[in-house]
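A.B. asks: test case, fold it:
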Amino acid sequence: MSEVVKLAVTGHCAVITIDAPPVNALSAAVRRGILENVMAANADSAVQAIVIACAGRTFIAGADITEFGKPPQPPALNEVIEAIEGCAKPVIAAIHGTALGGGLELALGCHFRVAVADAKHGLPEVKLGLVPGAGGTQRLPRAVGPEFGVKMIVSGEPISASEALEHGLIDEIVEGPADGAIAFAKKVVAEQRPLRLLRNDDSKLVAARADRSLFTAAAAAATKKNRGVNAPLACAEAVSWTLDTPFDDALKKERETFLRLVNDDQSKAQRHAFFAEREAVKVRGLPKGVKPRPVERVAIVGAGTMGGGIAMSFANAGIPVTLIETGEAQLTRGLAMMQKSWEATAARGGIAPDEPAKRMALIDGKIGLDNVRDADLVIEAVFETMAIKKEVFTAIDAHAKLGAVLATNTSYLDINEIAAVTERPQDVLGMHFFSPANVMKLCEVVRAERTAPDALLTATTMANRIRKTPVVVGVCHGFVGNRMLAVRGLQGEALLKSGALPDQVDAVLTRFGLPMGLFAMGDLAGLDIGWRSRQDRGLRWDIADAICESGRLGQKTSKGYYRYEPGSRAPIPDPEVEKLIDETCKRLGLTRRAIGDQEILERMIYPMINEGARILEENIAARPGDIDVIWLYGYGWPVHRGGPMFYADLVGLKTIVERLEFYARSLNEPALKPTALLARLAREGSSFASLNAARTAG
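C.D. replies: Presented below is the predicted three-dimensional model:
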C-alpha cells in the first residue's frame, strides 16, 4: 500500500489520510494511494462510511504541476474520482486549509463535503492558463449553480467555508476536519441519506437551461476583463456545456480543452510566471545559517502617497508602524488619506466594517526624525533627490537604534552613495515599493555593496510578511524595472519623432495586453516627474520636454500627451499635441513618416529585452525569471505573455537580434545594437529559459 496515503478504521468509518507535505499535491503516488485505499475500504464489509482527509496544514492544494509536460502516470485523477463516485458507501471529504484545483475536483467527486470554518475552496487553474481538467467545470456548477460556478472558475479566486456552505459546495462546517467528518458520516449512515453524485444532479441547472440569458450574463461579467486571454474564455465555454451536453461527453471535451491549453504559449507563459515567482523570492549568495533580524515595529519616514501606502501595507499585516513627517499638516493629511482608503475598501466589502479603526490604531503618527528610535526597520519615502535622501539618512543614522535595518524607497538613486553618509552602511539597502504601495505586489530589494546578509534577509522576509513579492537586485540607475522602463520611454520619444502619435503607440501596447499605454501612464503619473529627473541629469527629450514647457503636465493640469475633460481620466487625443510634435520635429530638421503597428511593437518591446540582457550581463538581476517577475508584478506586464524575457524566447532571440540590428542601422541608433549576451544566445540557438535554468541550478 501507499507510503503517502494511509487507511485506518475508526468504529465503522474508514479514514483515508493523505500525508504528502508540504501541500498534499496530487502526485502519481498520491493518486494511486487514494485509489487503492478507496477500493480497499469499499470492499471491507465492516466499513459503513469513508472519510478522505489530509495531514499537515492543508487539504489537497492542487495537482503536482511538476508533472505538466511529462508523460502521464496512472492513475489519472478522473479515474480516482470515478472510483469514489462508484462507492456503495458514503464518501465524505474532510477539508481544512485549502482545497484547490485537483483537490477540490476530488472533493466534488465525493458524495458529501465538510470543512472547517477557515478553509478555502477554489479552482485556480485559469491562473496557469488552463481549465480544470478532472470534471471541475461540470461538477462545480452542479454544486453551486452555473452562474456562481462560472464566476469561481473564470476568476480562479477561492471562496470561504461560509460562502461554500451558502452556495451548496459543502454540506456542513465542522470543528475539526477528520473528527467532524466522522461525526457527519455517522449522521449520514444513521439517517440513511441517499448518496449524492453531482454528475447526476442537474437540479441547479434547471433555471439556466430554461433561460440561457441568466448564464450568458454571468459568463460575460466573469470574462469582461480578460481581453486576448484564452483560458478564461475556455473556462466559460466549458461551464456552458453543463446546459446542453451530456455529462460524460462534456468530461471528454473538458479534457481535450485542458490538453490543448497545456501546449498553448499562454499557459506556458503563466506556468513560467508561477515558477519564476517562487524562485525569485529565494535570495542567492547568503551564508549558510544566516537568519533575519527580529522586527516588531517599523518606522516610515514620509506620509505622502508612497509612504502612506507602505505604512498601510504593514498595518494590513498587523505590524505596528510609526509614521513620521516634518510638519503637522503633512502628517494629518497623510493619516486622513489612509483612513479614507480603508473606509472605501470596507464600504465595498473588501474588509470588515471594524477593520479601518483596527488598522489605524496600529499607526502612530509623529513629527520629527528622532521618532525612528524604537523601530527595527526604518523605510525612507521622501522626495526623490539625492541631497534630501542624504540629509534624511544622516538624521536616521543619528537616532535609529543599533541593528535597525535602514531602507530607502528610492526608485533610481545610488544606494551606495546614500549608505556612505551613515556610520552603518552594512544596515542600509533599498526597498523599492510600487505605487499604490498598499496594492502593488512587487518590492525590489536592492542589495548595496556593503549590505549585510542578515539585513538583506530581513528585508525580503518583511516583504513576504506584508504579502509582497521581493526580488533582490543590484545597484544601478533605476535598478531593473525603471531602468528598462526608461529605455521604453526613450523609444516612445523616438517613435514620435519618426511619425507615430501617442494614441497609436498606446493602442499597440494595450492590445499587447498592458493595462495602460506609455503616454497615458505618463499623464497619470505626472510628466513633471520625468522632466525634473532629466533636468537633474542634464538630459533633454525634445518632444517630452516641449510638452512640459507648454504647461502640459498630465492629468493634474487636464492636459499632457492627451487632454482630459473635467472630472474624467479618459485620455482624448489632442490636435494641439500633434501640432507641437510637428513643430518640434521641423525645428530639429526631422521628416516624419507613417509608422506601422508592428514597428511600434518591436521598437517598444525589443529594446527593453535588450536592456534586460544587459542587466543580466552586469548581474544586476540574478536570473531572467527575476526580470519577468518584476515586470509582471510592478508594471502590469500581461501574465499570459510571461514577462519580457519569456516573451523574447517566444519571438525567438535570432529574430530579436536581427530586428535590433536593423533599427540600429536604419535609425542610426547605436544604443539599439544587441548586447553581447543576447547576440551570443541567439548565435548558439539558446534561450533565456536555458540561462534561467543554469543560473537557478547554480
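A.B. asks: CA atoms for contacts and neighbours, from now on please.
C.D. replies: Fine.
A.B. asks: C-terminal to the helix or strand harbouring Ala83, what's the next element?
C.D. replies: For Ala83, the element it lies in under DSSP states H and E is helix 77-85. As assigned by DSSP H and E, the chain's next helix or strand after helix 77-85 is strand 91-95.
A.B. asks: before we go on, could you also do this sequence so I can check it against the first one:
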Amino acid sequence: MIRTEQTGPILTITLDNPPVNALGAALRSGLAKAIARAADDISVGAIIVTGSGKLFSAGADISEFGKPLADPQLPDVLAAIEACPKPVIAAINGTALGGGLEVALACHYRVALASAKLGLPEVKLGILPGAGGTQRLPRLVGVEAALKMIVSGDPVSVAKALASGLVDKVVENAADLLTAAAGFADSPARPTGERAVSGDAAAADAFAAANPRLFKGFTAPTACVEAVKAAATLPLTEGMAVERRLFLELVAGDQSKALRHAFFAERAAAKVDDLPKDTVKRDIARVGIIGAGTMGGGIAMNFLSAGLPVTMVETNAEALERGAALIRSNYEATAAKGRLTTDQVEAAMALLTPTLEFGAVGECDLVIEAVYENMDVKKQVFGRLDAVAKPGAILASNTSYLDVDAIAACTSRPEDVLGMHFFSPANVMKLVEVVRGAKTAPDVLATVMALGQKVGKVPVVAGVCYGFIGNRMLIPRQDNALALVMEGASPEQVDKVHTDFGMPMGPFQMTDLAGVDIGWHRDETRIDNLKDALCAQGRWGQKTKAGFYDYDANRKRSTSPVVAALIEEFREREGITPRAISDEEIVARTLYTMVNEGALILEEGIAQRSSDIDVVWLYGYGWPRWTGGPMFWGEREGFAKIVAGLEHYTDRMPESFSIAPLLRSPQPEPVA
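C.D. replies: Here you go, the predicted model:
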C-alpha cells in the first residue's frame, strides 16, 4: 500500500493501492507510520508524497462506504503531515480527488503534472470534504474559488490550480516531477492551516446568492458554505470541528444515502448478471449512422468525440448537408465556450463521412438506425441493412418504444441485433437504454455495453416491451396527468407538483418540449382527447409557440386561455363536473403509479434490478438525484403507503390498472 525510497536526505513516499490509490485503512495506516518515522529520522530532511501509476489518489475506498472506518482516520493522518517539522511536498502525478486532494492540501508544497485534474467531488455524494478540505482549500485559494470547487464538485485543471495558488509549480513531463518536487526540499515547513484566508463570511454568502442552481434541492452545498465560513472566521482546529460536525450530519442524512445509492447504482448498471465475465467483445473500428436528423447527428457526435470514424447516411443531399452542418455547429458552440479547441473540432469533423450511399455502411462494425419512429420504416431499413452489412456487424435501432424482436426478425441475423435508445439531445444526455432482444448474442450485448461507457454514456440493459424501462413508466404518469386535468386540475397545478418535487419540468411542460404531435394520427376528423384537439389546431408545443401553454419568442411559457376553453369544452362533452384536486392525489396518480410500473417491470424481468430503473430516470429524465431515483424514493416513501395511495384512487384509474404484487410483498435491495 505504501512504498518508500530515500535518496540522500529526501524520502519519497508512494501511495500504491491500484487501481486508483484509494485511501483505505491499510494505506492510511502505512502513510501515517511513514510520516512518523520520517519526522523522527535525522537522516531525512524532506518528504515527497506521490502516487503510483497515473493517479495521485482518487480519494476514499468506496468499499468502506457506509461502514465504521478503522483507525487511523484520514483527518488524523493529514494533521500529522501538516504538523511535520520537515517540509512535505506533494508530487501530484495525476488526478487527485476528494481525500486524495486533501492529502495534497495538508502537504506544505504542491507540484503537479500539467495533465492532472484536482477536485473535491464529495458534494455529489451528499457530503462535504471531511478531512480538512473545507478548511485548507480556502487558505490557499480564497473563499470564492474554494466554494466554486467544493460546491460544484467539479475538478479543475492544473493551469487553473496554479493561477489560484492551489499548486506551487507545474511540470510538463512526468519524468521531471520528482526532481521539481525535490526543489522545495530546502524550503521551510509551511503548514497550510496557519495561513490567512482571503475572503470572509460575506463573500461566502455572496457566492451562495449568485449560484442558486448549485443549491436547489440539495442540503450538502449549504453545509459546505457554513464550513468555509468557519475557515474564514476560526482557527484551523475550531474550523475542523465545525467541518466534522457537518460531515457527520450529512452522512446520516437521507440525501447522502440517496446520492450514495445513485453512485453505486450507476456502477451496478454496467454489470449484466448473466453475462460471463470472459465474454470476448467484438472490435468496433467504424460506426455507421442511418439518418442525419437531430438524433442521428447527436448520436454520431458521441463516437466522433471518442475518436471513432462515423459514416452517416441520408436519403437526400439537403438533409445530409444539414445534418453535417448541425454537427459542426454544435462542436463550434462548445469550442466558443472554451471546452474544445479549434484543432479538436476539426479532428472530430475529419472522422465524419457523410454519404447518400446506403451501401457505405457495409464497412462499419456497428450500424445504428436513427430514422422516424415507425415500425414499417424501421423494418425496411433493417431489411436493407441485412443485405449490405458485413458479417459480424452489430445492428442497432435507436427506437424509443418499438419491439426490437420484431425488427430483428426482418434480418437473417437476429443475434446481431439490439436496441440502443439514446435520449435527446443525444450528444449531451448520458443515458442509453441497451435493449436486449430474445436472440441478441452475449458478445453483442457485452460489446455495446462497453462501447457505451467508452463514449461517455451510462448504458442500462432493458428487455423488450413497449417503451422499455423509461418510456413505459412515463405512460401512466402522462395518462393520469391528462385525466386529472379533465377531472378538475389545471396543467399548471400538475406541473407544479412535479417541479416542487424536484423534476426539471412537469408532464405538460415536457410534452410541449418534446412535441404535442408525437404519436398524433393527424386525422382531424378524429379528435378523441385534449391532445388531439391541440394538434388539430396546430398547437404542437414549443416549436409552434403553442401547446398546453403559450410561448413567447424566448420560449417563456404562460397560461393559455385557448387551452382552458378546450378543457372546459371536453369536460362538458364528457359530462364531467370539475372538482378540486389535491396535490396529494396528483402525487399518488402520477408518481406512485410510476413506482408501481417500475415494480411490474422488475417482476417481468425487463430490468435486471431496481437500481437500474433508478439510473434510467436519473440520467434520462432528470428525476431529482437527491431522492435516489423512483424506486429508491418509493422504498423510502414506504411501499405500504404507496399501495394505500394507489388503492384509494383505483376507481379513478384505467380499467387495466393493477397494483404490482411486488409492492404488496416487496423484496427490497440492500441500501448503500
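A.B. asks: related to what we said a few turns ago, next one: the helix holding Ala83 of the first structure to chain centre, how far?
C.D. replies: 33 Å (CA atoms, centre = their mean, to the nearest Å).
A.B. asks: residues in the second structure aligned with that helix?
C.D. replies: With TM-score structural alignment applied, helix 77-85 of the first structure matches the range 74-82 in the second structure.
A.B. asks: list the buried residues for that stretch?
C.D. replies: By 16 or more other CA atoms under 10 Å, the buried positions in stretch 74-82 of the second structure come out as 74-75, 77-82.
A.B. asks: could you dump the residues you listed to CSV with distance to Leu482 of the second structure?
C.D. replies: Output for the buried residues of stretch 74-82 of the second structure, formatted as CSV (distance: CA to CA, whole Å):
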residue, distance to Leu482 of the second structure
Leu74, 53
Pro75, 54
Val77, 58
Leu78, 57
Ala79, 59
Ala80, 62
Ile81, 62
Glu82, 62
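A.B. asks: return the closest of these with respect to Met240 of the second structure.
C.D. replies: Nearest to Met240 of the second structure among those: Pro75, at 8.9 Å, using CA to CA.
A.B. asks: surely that closest one is in contact with Ala131?
C.D. replies: Yes - between Pro75 of the second structure and Ala131 there is a contact under CA atoms under 8 Å: 4.4 Å.
A.B. asks: so stretch 545-562 of the first structure matches what in the second structure?
C.D. replies: Taking TM-score structural alignment, stretch 545-562 of the first structure hits residues 532-549 over in the second structure.
A.B. asks: for stretch 302-315 of the first structure, same thing?
C.D. replies: Residue span in the second structure matched to stretch 302-315 of the first structure, by TM-score structural alignment: 291-304.
A.B. asks: can you give the distance of that stretch from its chain's centre?
C.D. replies: 20 Å.
A.B. asks: list the contacts of it.
C.D. replies: Residues outside stretch 291-304 of the second structure that contact it (CA atoms under 8 Å, 6 or more residues apart in numbering) are 287, 289-290, 309-310, 312-314, 319-320, 322-324, 326-327, 348-349, 351-352, 369-371, 422, 424-428, 455-456.
A.B. asks: equivalent range in the first structure for the longest helix anywhere in the second structure?
C.D. replies: For the second structure, the helix that runs over the most residues, judged by DSSP state H, is helix 317-336. Under TM-score structural alignment, the counterpart of helix 317-336 of the second structure in the first structure spans residues 328-347.
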